[in-house]
Structure formats: structure tokens, C-alpha cells
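**Student:** Below are the sequence and a predicted model; questions follow.
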Amino acid sequence: MQWNALAEALFGPHHGLKADGDLVLGTARLDGAELTVIGTTHHAAIGVHLALAQAHAVLETVRSHPSRPILLLIDTQGQQLRRRDELLGINRAMAHLGLCLDFARRQGHRVLGLVYDQALSGGFITSGLIADACYALPEAEIRVMRLPAMARITKLPEAQLEALSHDNPVFAPGVGNYVAMGGVQALWQGDLAQALRDALVHAPRSDERAEAGRARGGRRLAAEVVDRVLQAA
């Protein structure tokens, strides 16, 4: 789905959002209440400029619009793989974006993520996965690492990882697997505006992803490990 079609489905034809290159930004209204919408499009590669532009929008919302909800519309191929961005400190810029979103949450802002097209790697980790809750459209594509790259990192044969991916969501891409692991709270289908209304009310305010993964069978041991670490602390 294109970002403007999504915006219209969520907020109506006069949604107030605009795209500037790969950045989607604006103030939208839902049932008379304002939301800050910050998003990316064109399978954006998140470089220093785009990460800082999003962070600025988050901080401006905290400064000028206390407690206003923030909705992140996510379509990214991950971080920008360019020497220029690496030299400028892309890791720090993306970490800054993540910290700004966490700061907004601590200041009372609801922060929700919606993957509407593609979500890969670091561009997803520092946006949707840092939100209070992340949702996705059924046709969206989510993955953090392709199996060939995973094979190089883990030193396991790609065929073995392929076999594991059939039964274990941790090794497999796809929105259904991320729901099973707890990384995605739920899929939005049908009335998207109503789905947003429900999320603004019912989205968890604490990190329940490990528990959700255990309950859904996608990450069976994460919650147990967290519990053991907390007991030992």
C-alpha cells in the first residue's frame, strides 16, 4: 500500500500528511484528536539526514504538543550503507532516534509503529521495535537478516537455517512470524482507523514482547531468561 492511500484509510482524504523525499510527516486528526505522524516511504534507506529529521520531529512534538500520540509509518530497507553516513556516525544518529522515541514515551506520549510496506534491519529496530507497540499490514514484509547473511554470521550452513525456518519463527521472515515472536503486536485488517483507535487505548505501556512470544509459541525461552536474570540481579 502507498503511504498516501494508507493515510487516507486512517484519517480520511484531508489527512494533512506530506512527503518530502523519503520522509512522511504531518499532523493528522482522528475523532478530533491530533496525532503526529512520522514515516518513511520508497523503501527508504535510513541515513544520518533521515534519522535526524525523524528525531527532530519527535522532539518538536514533545516540546510543542505534550502527550500527543506519535504514529510511525514504516517502510525501510534498513540503514544507509554509504561511506559518508558511516563516517558521519550513522550508528549514533539511529541511536539518537531511538532515544528520542523512548524520551517521548517517558514524557507521556503514546508511540505506535505500523509497518505498511517493508521493514528491514536497523531501520526497523530503531523505529517500530522501539514503539510502545508495533503493528503491521498483512501484506507487509518484515525481516532483520536474510538467511545467507545469517549463515555467514552464525557459521551454520544455509540449508540448515532454511530447514529451521520452517518450524522456528526466529529464523524466518514474514509478518506472521513476527507476530508469533511478539515483535508485532497484531495485524491491522479491514477498518484501519478503528484498528488505530483500539491501539491508542489498548496498546501495552510496558514491554510485553517476551511474554507474548512465549504465549504464541514463537519465542519460548526469552521470557524465562528475562525472569532468571531479574531474579539474579
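**Tutor:** Okay, I see it.
**Student:** Going by C-alpha atoms from here, please, whenever you check contacts or count neighbours.
**Tutor:** Noted.
**Student:** Which residue ranges of this structure form helices?
**Tutor:** For the chain, applying DSSP state H gives helices covering 3-11, 48-64, 83-88, 90-106, 121-125, 147-154, 158-165, 175-181, 192-202, 209-216, 222-232.
**Student:** what helices or strands is the fifth one leaning on?
**Tutor:** Same thing as helix 121-125. Judged by 3 or more Cα pairs under 8 Å, 6 or more residues apart in numbering; DSSP states H and E, helix 121-125 is in contact with strand 70-79.
**Student:** Hey, what's the angle from the strand it packs on to helix 192-202? Just curious.
**Tutor:** With axes from the mean of the first three to the mean of the last three Cα atoms, to 10 degrees applied, the angle from strand 70-79 to helix 192-202 works out at 100 degrees.
**Student:** For strand 70-79, which helices and strands make contact with it?
**Tutor:** When contacts are defined as 3+ Cα pairs under 8 Å, 6+ apart, strand 70-79 packs onto strand 33-40, strand 44-46, strand 111-120, helix 121-125.
**Student:** can you count the residues close to the residue lying closest to residue 95 once chain neighbours are set aside?
**Tutor:** Spatial nearest neighbour of residue 95, excluding adjacent residues (Cα to Cα, 6 or more residues apart in numbering): residue 126 at 7.0 Å. Using other Cα atoms under 10 Å, residue 126 has 21 other residues around it.
**Student:** Contact partners for residue 126?
**Tutor:** Contacts for residue 126 were tallied using Cα atoms under 8 Å, 6 or more residues apart in numbering; they are 94-95, 97-98.
**Student:** on that earlier part again, which one of the helices and strands packed on strand 70-79 lies closest to residue 220?
**Tutor:** helix 121-125 (21.0 Å; Cα to Cα).
**Student:** The nearest residue to residue 26 once chain neighbours are set aside: what's it in contact with?
**Tutor:** Excluding the flanking residues, the one nearest residue 26 by Cα to Cα, 6+ apart is residue 17, at 4.4 Å. Counting by Cα under 8 Å, 6+ apart, residue 17 makes contact with 4, 7, 24-28, 37.
**Student:** take a look at this one as well, against the first:
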Amino acid sequence: MTLDEILQSLFPDGHDIARTDGLLSGSATMKGGAVAAVIGVEGRAPLGVDGALKLGGHVLDALERGGDAPVIVLVDSDSQRMSKRDELLGLNEFLAHLAKGLILADLRGRPTVGILYGHTAAGAFIATALATRVLVGLPGAEPEVMDLPSMARVTKLSVEVLTEKARSTPVFAPGLDNLARTGGVLETWDPSKPLADQLAAVLGRADTRDRRDALGKERGGRPKAADIAERVRELATRAG
């Protein structure tokens, strides 16, 4: 689906979403009449200091206006912007600012839903889609927290070794299916059906707890995370 098709299917009652330099920001009328805040990245644009600041500001503006309508994050990005300027300005802090804004929205009762409809990777992926309460994908989406050549440089393991590990361990592997197996993606939507209805269904059963570790255990892609998290909670409760 093209972005225009996605927006039409998500918001058949209309939207006011600006598209500037690969960034999306604005609002849209959802099924039922609520007006959601919308941000995102399109056209596989990299996310740098200026973009993260603009998107984070839009989220904070939505919180200032009040209400409990969702914040929708549409994602088709490259990784974070690889430039000397962005790095010297502290790109990691700007990306963290955006992620914390989305987390704050969720804590204040504004459900955050990420929609992967294209590519995304690394810091841009973490600061947008992975910072939302619920993440869904559309067929053909291409998420990767880190590509295998980059992972090889960090881990000092060969690409061949990592490729072999990726066949049996989803956390090493890029792709929508692997991210779903780890619990990172809740579900993949059917583009032949109205996306507005699928969004409403997701919002209607949204959990106040982060269940990604439990989903990863259920789906066999991340078998240890939920048990470890529960053990940490038990120890913290005893210490308290």
C-alpha cells in the first residue's frame, strides 16, 4: 500500500497531515470521531536531530491540548541520520527525547500505536515504532534493529555465523515475521480490509501492561525475557 492509500484507509473521515522533508505531522479524524495526533517518517528518510525535535514537539503539543485520543506513529524510515553534525549535536539525546515524549503520552492516557508500513532500522526504529505501546505491521514492512553486517562489527562475529544464528533465533534476524515472534509486533494487518476498523479493534483491546516479553515467550521467539522480568519484579518487591 502507498502512504496515500494507508491514510485513506485509516482515516476515511479526513486528516490534516503535513508531509515535509520525509516527516509526517498533523491530526486525523478516527472512526467514532476522536481526533488523533499523527506523526511519522515516510520515503525511507533518515531521522536526524531536526526531525526528532519536530516530531517530539508535535507529541508534546498534542499533550498540551489535552484529551485522550491516540497518538499514531507511521514509520517508513532509514536509520538515524549518519552525519557528523547530528552526532556532534547529540543525536542520541534528541532521539531519546522523542521516545520519552511517546512514553509520556502513553502514561497520560493517550494510547500510542506504531504502524510499520515500510523500512526502518536502528535508532530511528527505537525512537518511533518501538517507543509506542502497541506496534503493528503491514505486509512488506522491513524492520531491523540492526542489520547483520553492523551486528558483525559490534559482536566481532562473522556475518556467516550471525546468518546461521538468525535461522533459529529471531532476535538476530531482521524482518516483520521475526519481530513478531519476539513479541515486538503485536499483529500484521490485512490491507484488503479497512485499516480504520483494525485500528479500532487494537485500541479496543489495548492492555495497560507492556506484554511484549510475554508475547515473545508465547511465540517462541524470546523465551527467557518474561521469566527474567518476573524474577526481577519479585526481587524488587521483596527488597521494598
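**Tutor:** Okay, I see it. This is a predicted model, so every value here is computed, not measured.
**Student:** Not counting sequence-adjacent ones, nearest residue to the residue most central in space within the first structure?
**Tutor:** In the first structure, the centroid-proximal residue (Cα atoms, centre = their mean) is residue 128; its distance is 1.3 Å. Excluding the flanking residues, the one nearest residue 128 of the first structure by Cα to Cα, 6+ apart is residue 113, at 4.6 Å.
**Student:** what's around that neighbour, how many residues?
**Tutor:** 26.
**Student:** Just put the helices of the first structure in JSON lines and tack on distance to residue 77 of the first structure and mean neighbour count.
**Tutor:** Output for the helices of the first structure, formatted as JSON lines (distance: least, Cα to Cα, whole Å; neighbours: other Cα atoms under 10 Å):
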{"stretch": "helix 3-11", "distance to residue 77 of the first structure": "15", "mean neighbour count": "17"}
{"stretch": "helix 48-64", "distance to residue 77 of the first structure": "13", "mean neighbour count": "18"}
{"stretch": "helix 83-88", "distance to residue 77 of the first structure": "15", "mean neighbour count": "13"}
{"stretch": "helix 90-106", "distance to residue 77 of the first structure": "14", "mean neighbour count": "19"}
{"stretch": "helix 121-125", "distance to residue 77 of the first structure": "7", "mean neighbour count": "21"}
{"stretch": "helix 147-154", "distance to residue 77 of the first structure": "15", "mean neighbour count": "14"}
{"stretch": "helix 158-165", "distance to residue 77 of the first structure": "21", "mean neighbour count": "14"}
{"stretch": "helix 175-181", "distance to residue 77 of the first structure": "15", "mean neighbour count": "23"}
{"stretch": "helix 192-202", "distance to residue 77 of the first structure": "24", "mean neighbour count": "15"}
{"stretch": "helix 209-216", "distance to residue 77 of the first structure": "23", "mean neighbour count": "20"}
{"stretch": "helix 222-232", "distance to residue 77 of the first structure": "27", "mean neighbour count": "12"}
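**Student:** of all those helices, which lies closest to residue 136 of the first structure?
**Tutor:** Nearest of those (Cα to Cα): helix 175-181, 7.1 Å.
**Student:** Residues in contact with the closest one: which ones?
**Tutor:** 136, 138, 140-142, 169-170, 184-187, 209-210, 212-214, 216-219.
**Student:** For PyMOL, what selects the buried ones among the residues you listed?
**Tutor:** This is how PyMOL selects the buried members of the contacts of helix 175-181 of the first structure, with burial counted by 16 or more other Cα atoms under 10 Å:
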select buried, resi 136+138+140+141+142+169+170+184+185+186+187+209+210+212+213+214+218+219
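**Student:** Go through the contacts of helix 175-181 of the first structure and flag which are in strands.
**Tutor:** Per DSSP state E, strands hold the following members of the contacts of helix 175-181 of the first structure: 136, 141-142, 186-187.
**Student:** Now render those as TSV, adding distance to residue 157 of the first structure.
**Tutor:** Below are these laid out as TSV (distance: Cα to Cα, whole Å):
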residue	distance to residue 157 of the first structure
136	31
141	24
142	22
186	32
187	32
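**Student:** Tell me the one of those nearest residue 80 of the first structure?
**Tutor:** residue 142 (17.3 Å).
**Student:** how far away is the closest one from residue 200 of the first structure?
**Tutor:** Counting by Cα to Cα, to the nearest Å, the separation of residue 142 of the first structure from residue 200 of the first structure is 23 Å.
**Student:** repeat for residue 177 of the first structure
**Tutor:** Residue 177 of the first structure sits 24 Å away from residue 200 of the first structure, taking Cα to Cα as the criterion.
**Student:** and what of residue 223 of the first structure?
**Tutor:** 25 Å.
**Student:** Go ahead and confirm residue 30 of the first structure touches residue 11.
**Tutor:** Yes. The pair residue 30 of the first structure and residue 11 passes the contact test of Cα atoms under 8 Å, sitting 6.1 Å apart.
**Student:** which neighbours do these two share?
**Tutor:** residue 193.
**Student:** correct me, but residue 3 of the first structure touches residue 41?
**Tutor:** Yes. Shown here, residue 3 of the first structure and residue 41 form a contact pair, counting by Cα under 8 Å, at 6.8 Å.
**Student:** Find the residue closest to residue 90 of the first structure in space, skipping its chain neighbours.
**Tutor:** Nearest residue to residue 90 of the first structure, sequence neighbours excluded (Cα to Cα, 6+ apart): residue 48, at 5.2 Å.
**Student:** Also residue 74 of the first structure?
**Tutor:** residue 115 (4.6 Å).
**Student:** Good, wrapping up.
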